[in-house]
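J.: sharing a model that was predicted from the sequence below.
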Amino acid sequence: MIGDSITHHWGGEPSGDGKNTGAGSWEKLFRPHTATNMGFGFDYVDNAYYRVQNGELDGISPRVIIVLLGTNNLGHRKDTPQACADNIRAFVRLVRRKCPSSKILLLGVLPRKEKNLAEPVKQTNRLLAELHNGKNIFFADPGKALLSADGASPQNEFMKDVVHPNARGYEVLEKELAVLLKKLDAKYRGGKQAGKHS
């Protein structure tokens, strides 16, 4: 799973900061599989591109590569939705070149609490959805399950701050991803209670 601090704080290995806010849901989502957390705090899409370009995926061929990027491009750098989506498109292309037999599960940018970013997030996700080809690139927007009744801002009960989910938020995302992975990967056996094996 490649991402920024949202991924980094979720759980799994390697763990660099000890927060692991969603460690229980990560364990439930990926047990009994080997999953690598390639999330780095404050990363833009460009940083992830640099990491992959310089060997992060060399020599491996995961069945599924999950990508969750873009929130820092929109929130910190104030990229336009088009610029953010273009960067992610280039990143997905690079990942396809590095791991041609892997399926890529591209996730939409998660909702943020800043009201002025609700529309840019939606516009970016509409553009990202165009990358879905149903063969080796699959788009999904699990962040919709975090939204409040206004359909734009995340529910407070699921968020630790303006952008990062809390443990309950990660549980919501875990349930959404488990359904997606079951459809994408015939060998996927996660999404079960910790302690239960298939």
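T.: Good, I have the coordinates. These numbers were taken from a predicted model, which means no experiment stands behind them.

J.: from here on, just use CA atoms for contacts and neighbour counts.
T.: Fine.

J.: name the helix or strand for residue 161, please.
T.: Under the criterion DSSP states H and E, no helix or strand holds residue 161.

J.: tally up the residues packed near it, please.
T.: 11 (other CA atoms under 10 Å).

J.: distance check, it against residue 131.
T.: Residue 161 sits at a distance of 30 Å from residue 131 (criterion: CA to CA, to the nearest Å).

J.: and residue 104, that one's in a strand?
T.: Yes. Counting by DSSP: H, G, I helix; E, B strand; the rest coil, residue 104 is found in a strand.

J.: who touches it in this structure?
T.: 64-67, 92, 96, 136-138 (CA atoms under 8 Å, 6 or more residues apart in numbering).

J.: nearest to residue 126 among those residues?
T.: residue 138 (13.4 Å; CA to CA).

J.: how much space between that closest one and residue 122?
T.: Distance, residue 138 to residue 122, using CA to CA: 17 Å.

J.: same question, residue 80
T.: In terms of CA to CA, residue 80 sits 12 Å off from residue 122.

J.: settle it for me: which of those two has more neighbours?
T.: Legend: neighbour count by other CA under 10 Å for residue 80 and residue 122, higher for residue 122 (18 against 15).

J.: the structure to be compared is supplied as follows:
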Amino acid sequence: FLGDSITDYWKREGKPIWEKAFAPYHPCNFGISGDQTTNLIYRITDSGIPAQTDPKLCIVMIGTNNTGHFKGGEAPEQTAMGILGAVEHLLVRFPDTHVLLLGIFPRGTGPQDKLRQHNDRINAVLAQCKLPRTTYANINRRFLDSAGKLLPGISRDNLHFTEKGYAIWADAVLPYIKKYCK
């Protein structure tokens, strides 16, 4: 798993779900709070993410800090290029690895939230991804009610998940993990 604080917090709020859902697959969490796409690219290319063998699957969820840090001022295409650049670097670094690229998760109080709309525009670009050994999945509907608001109890701040939110995330990615991590 590679990403920002939302990935990093599997170690905190998501820990019981992580241990229950993912332990049999021996996953590693390389999420770092505050990371943007350029930080992730650096970690993939220059910092030596420790790997004794190529992982079977890398799950990438990054980009909301680009939106938040620049208050929606970074063009969606630019953030998407950074995300896809990170995926390309993973594909080069790990030539036998499949990448599950997740759409940036919903943020804010509802569909009218400007930063959520910005992330949705980034996700629309990512949905066109044609990179080899890469599957794009937008699982955002799982986190939302019929009005487009975050489900009750899944987030403490309209961005980061509670254990309930991590359970939804785990349920959404387990089919991919089972497929690629046999």
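T.: Ah, there it is. Note that this is a predicted model, so its numbers are computed, not measured.

J.: dump the contacts of residue 104 of the first structure into a markdown table; add secondary structure and distance to residue 38 of the first structure as well.
T.: Output for these, formatted as a markdown table (DSSP: H, G, I helix; E, B strand; the rest coil; distance: CA to CA, whole Å):
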| residue | secondary structure | distance to residue 38 of the first structure |
| --- | --- | --- |
| 64 | strand | 13 |
| 65 | strand | 10 |
| 66 | strand | 10 |
| 67 | strand | 10 |
| 92 | helix | 15 |
| 96 | helix | 17 |
| 136 | coil | 20 |
| 137 | strand | 19 |
| 138 | strand | 19 |
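
J.: check contacts around the equivalent of residue 68 of the first structure over in the second structure.
T.: Under the alignment defined by TM-score structural alignment, residue 68 of the first structure is paired with residue 61 of the second structure. The contact partners of residue 61 of the second structure, by CA under 8 Å, 6+ apart, come to 1-4, 7, 101-104.

J.: overlap between these and the first structure?
T.: Compared against the first structure with both residues aligned by TM-score structural alignment, their matches' CA atoms under 8 Å, those retain 1-4, 7, 101-104.

J.: in helices only, show me the residues you listed.
T.: residue 7 (DSSP state H).

J.: just the buried ones from the kept ones among the contacts of residue 61 of the second structure, in ChimeraX syntax?
T.: Buried subset of those, written as a ChimeraX selection, criterion 16 or more other CA atoms under 10 Å:
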select :1,2,3,4,7,101,102,103,104
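
J.: and the end-to-end length of stretch 55-70 of the first structure?
T.: Stretch 55-70 of the first structure has an end-to-end distance of 21 Å (CA to CA).

J.: should've said stretch 57-74 of the second structure
T.: With CA to CA as the measure, stretch 57-74 of the second structure spans 29 Å from end to end.

J.: tell me which residues of stretch 83-91 of the first structure are tucked away?
T.: Neighbour count says stretch 83-91 of the first structure has 84-89, 91 buried, by 16+ other CA under 10 Å.

J.: so among the contacts of residue 104 of the first structure, which ones count as buried?
T.: For the contacts of residue 104 of the first structure, a burial check counting by 16+ other CA under 10 Å picks out 64-67, 92, 96, 137-138.

J.: take the residues you listed and lay them out in TSV including distance to residue 153 of the first structure.
T.: What follows is these, written out as TSV (distance: CA to CA, whole Å):
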residue	distance to residue 153 of the first structure
64	29
65	27
66	24
67	22
92	27
96	32
137	27
138	24
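
J.: kindly indicate which of the residues you listed lies nearest residue 186 of the first structure.
T.: Distance ranking of those against residue 186 of the first structure, using CA to CA, places residue 64 first at 10.9 Å.

J.: if I look at the closest residue to that closest one other than its chain neighbours, how far off is residue 172 of the first structure?
T.: Nearest in space to residue 64 of the first structure, with sequence neighbours left out and distances taken as CA to CA, 6 or more residues apart in numbering, is residue 103 at 4.7 Å. Distance from residue 103 of the first structure to residue 172 of the first structure, counting by CA to CA: 23 Å.

J.: so which of those two has more stuff around it?
T.: residue 103 (22 against 17).

J.: which residue in the second structure aligns with that one?
T.: Aligning on TM-score structural alignment places residue 103 of the first structure opposite residue 98 in the second structure.

J.: pretty sure that match contacts residue 60?
T.: No. Look at residue 98 of the second structure against residue 60 with CA atoms under 8 Å: they stay out of range, at 10.8 Å.
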